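# Pasting the sequence and the predicted coordinates here, then a few questions.
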Amino acid sequence: MSNLTTVSPFDKPVRCAWCGDDPLYQAYHDTEWGKPEYDGKRLFALLCLESMQAGLSWITILRRREAYYRAFADFEPQIIATFDDEKVAELLQDASIIRHRGKIEAIINNAKAYLAISACEDFGEYLWRVVRTAQGRAPVDNCPPSEKDVPAQTPASAALAKQLKKDGIKFVGATTCYAFMQACGMVNDHVAHCDFRHSS
């Protein structure tokens, strides 16, 4: 299991610059971002949330994450797949989430696609194939020297986006998929000097 680097309480921790001074963003960076996640349902929830940030910042979605879990039945695909037009209309009135019809309908669509994929293969295995090696499911540790060395997308994220779209998942371009890969630990893009780099 991955472990966080121990940081002395007497030292000011060095973090990746993108999380800034926002306590919520810092906590997410310190304890979640880049830690490998393999559970299919948790990955489904994260993929849905990542797709919601299209055209927005991740902190916008992070601040609404609990509301999304509440609105979308804890991201239980079997329940979401039953959402109908009446439920969509209800969600469009929910000010605690992003009231974008296309994005709301995408989550419902993606729940159905998740069920179809999961009927044939574990969803976690399906996603992690993009970085699978002869040694198995291993995160790619990029160890970027600085944030300017972190790409917005990669051939692997483009391949994942292509596969997801082929299998019916919506709102997943190469850039969104790379952000997802970073978040779920498929790649470790904590910069080299970050005190919160995760060990494999």
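Thanks, I have the structure now.

# From here on, just use CA atoms for contacts and neighbour counts.
Fine.

# following the host helix or strand of Gly102, which helix or strand comes up?
Assigned by DSSP states H and E, Gly102 falls within helix 101-118. Downstream of helix 101-118, the next assigned helix or strand under DSSP H and E is helix 123-128.

# Would you mark the buried spots in that next one?
123-124, 126-128 (16 or more other CA atoms under 10 Å).

# For burial, what's the neighbour tally of Pro23?
10 (other CA atoms under 10 Å).

# If you could redo that for Val187, that was the one I meant.
The number of residues near Val187, taken as other CA under 10 Å, comes to 22.

# isn't it right up against Arg137?
No - the criterion here is CA atoms under 8 Å, and Val187 misses it with Arg137 at 11.1 Å.

# what about versus this one:
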Amino acid sequence: MENKYQVLLYDRLQENYAAFVSQWSAMSPPELVERAEEIYAAQMVKEHLMRSVDEQQAEWFLRFENPLEIMKDKWINENGMEMVHDEDFTHAVWAVMDCQDTESLYPLAPGVEPTPGRDDPVTVREFIERHPGASFDMMTPGGFVYLTPERAKLLLAGQSVKGHPGEIEYAMEITADELLNQEVIRANFNGDEWHMLSDEIREMTQKPPTLDQGVTMC
């Protein structure tokens, strides 16, 4: 069967949703009101996600016990109760699949082994190459950097960029090698651009710096 993983993912989503419904049915009306956003998000994911995943992506989601929960949480983080657009689900799928923390935050399905090398840092170069056509609003050690899709291409080609500490008149040059070889600490898609925090490659035992804007990878 050519689309077997998509069929299996559809069935998994129905099972996940049925489990959520069972939990909701045991709640009081006030509790349900408090969970309205979560209920809405779960319904939207169940009804719309399958339009946004291909066979390879469906296989990836099947690595987890509850792919509906993963996408529900991501939908709440990025969209809340907003109107549903298929492109929003597409970006949410990219975001959770790019997130190194997904396998740490959500249980894998029985018998599934963690992805080898999933804790390896993702460099700025790798991240930009994975998201062609996107804009990037970045906080880097050299200051704030904003990349349009055109500027991102130039950066990948070796052109330096300007970073500033909050005031453009104090902007300083950041070389392509310096920025592209940093690792992505946080990344979140919002509308039509990625909000990112990058830093020098660090030992995995060190804690990542905090980001005042509250940007998270998942």
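Sure, I can see it. The shown structure was predicted, so the numbers you read here are calculated from the model rather than taken from an experiment.

# What does the TM-score come to for these two?
Once superposed, the chains reach a TM-score of 0.26 (TM-score structural alignment, normalised by the length of structure 1), with 96 aligned residues with a CA RMSD of 5.9 Å.

# Do a quick rundown of the helices in structure 1.
23-31, 40-52, 58-62, 65-71, 77-80, 85-91, 101-118, 123-128, 155-166, 174-183 (DSSP state H).

# swap that for structure 2, please
Counting by DSSP H, the helices of structure 2 are 4-25, 29-34, 36-48, 55-61, 67-78, 86-98, 102-105, 124-130, 149-156, 176-180.

# Which strands and helices lie in contact with the longest one?
Contact here means 3 or more CA pairs under 8 Å, 6 or more residues apart in numbering; DSSP states H and E; on that basis helix 4-25 of structure 2 packs against helix 36-48, helix 55-61, helix 67-78.

# which one of these is the most hemmed in?
Sort these by mean neighbour count, taking mean count of other CA atoms under 10 Å, and helix 67-78 sits at the top with a mean of 21.

# what angle do it and helix 86-98 make?
Angle between the axes of helix 67-78 of structure 2 and helix 86-98 is 110 degrees (criterion: axes from the mean of the first three to the mean of the last three CA atoms, to 10 degrees).

# Now do helix 67-78 of structure 2 against helix 4-25, angle only.
Using the same axes, to 10 degrees: helix 67-78 of structure 2 against helix 4-25 is 70 degrees.

# JSON lines please, covering the buried residues of helix 123-128 of structure 1 and showing distance to Glu90 of structure 1.
JSON lines is the format used below for these (distance: CA to CA, whole Å):
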{"residue": "Phe123", "distance to Glu90 of structure 1": "29"}
{"residue": "Gly124", "distance to Glu90 of structure 1": "31"}
{"residue": "Tyr126", "distance to Glu90 of structure 1": "32"}
{"residue": "Leu127", "distance to Glu90 of structure 1": "31"}
{"residue": "Trp128", "distance to Glu90 of structure 1": "34"}
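
# In this structure Lys112 of structure 1 contacts Pro77, no?
Yes - taking CA under 8 Å as the definition, Lys112 of structure 1 is a contact partner of Pro77 at 7.1 Å.

# follow-up on the earlier one: how about the helices of structure 1, which one is nearest His198 of structure 1?
helix 23-31 (9.5 Å; CA to CA).

# Same question for the closest one: list its buried residues.
25-26, 28-30.

# which one is Leu115 of structure 1 nearest to, not counting chain neighbours?
Pro77 (7.0 Å; CA to CA, 6 or more residues apart in numbering).

# Count the residues that sit near the one you found.
22.

# follow-up on the earlier one: mind putting the helices of structure 2 into JSON lines with distance to Asn188 of structure 2?
Output for those, formatted as JSON lines (distance: least, CA to CA, whole Å):
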{"stretch": "helix 4-25", "distance to Asn188 of structure 2": "24"}
{"stretch": "helix 29-34", "distance to Asn188 of structure 2": "25"}
{"stretch": "helix 36-48", "distance to Asn188 of structure 2": "18"}
{"stretch": "helix 55-61", "distance to Asn188 of structure 2": "19"}
{"stretch": "helix 67-78", "distance to Asn188 of structure 2": "8"}
{"stretch": "helix 86-98", "distance to Asn188 of structure 2": "7"}
{"stretch": "helix 102-105", "distance to Asn188 of structure 2": "13"}
{"stretch": "helix 124-130", "distance to Asn188 of structure 2": "12"}
{"stretch": "helix 149-156", "distance to Asn188 of structure 2": "17"}
{"stretch": "helix 176-180", "distance to Asn188 of structure 2": "18"}
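
# Relative to Gly163 of structure 2, which of these is closest?
helix 176-180 (10.1 Å).

# Which positions in the closest one come out as buried?
176, 179-180.

# So which elements touch that helix?
Using 3+ CA pairs under 8 Å, 6+ apart: helix 176-180 of structure 2 touches helix 124-130, helix 149-156.

# what's the closest of these to Ile70 of structure 2?
helix 124-130 (20.7 Å).

# quick one, which of the helices of structure 1 is packed in tightest?
helix 174-183 (a mean of 23).

# helices and strands around that one, which ones?
Using 3+ CA pairs under 8 Å, 6+ apart: helix 174-183 of structure 1 touches helix 40-52, helix 155-166.

# Dump those to JSON lines, plus distance to Arg132 of structure 1.
Shown next, in JSON lines, are those (distance: least, CA to CA, whole Å):
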{"stretch": "helix 40-52", "distance to Arg132 of structure 1": "16"}
{"stretch": "helix 155-166", "distance to Arg132 of structure 1": "11"}
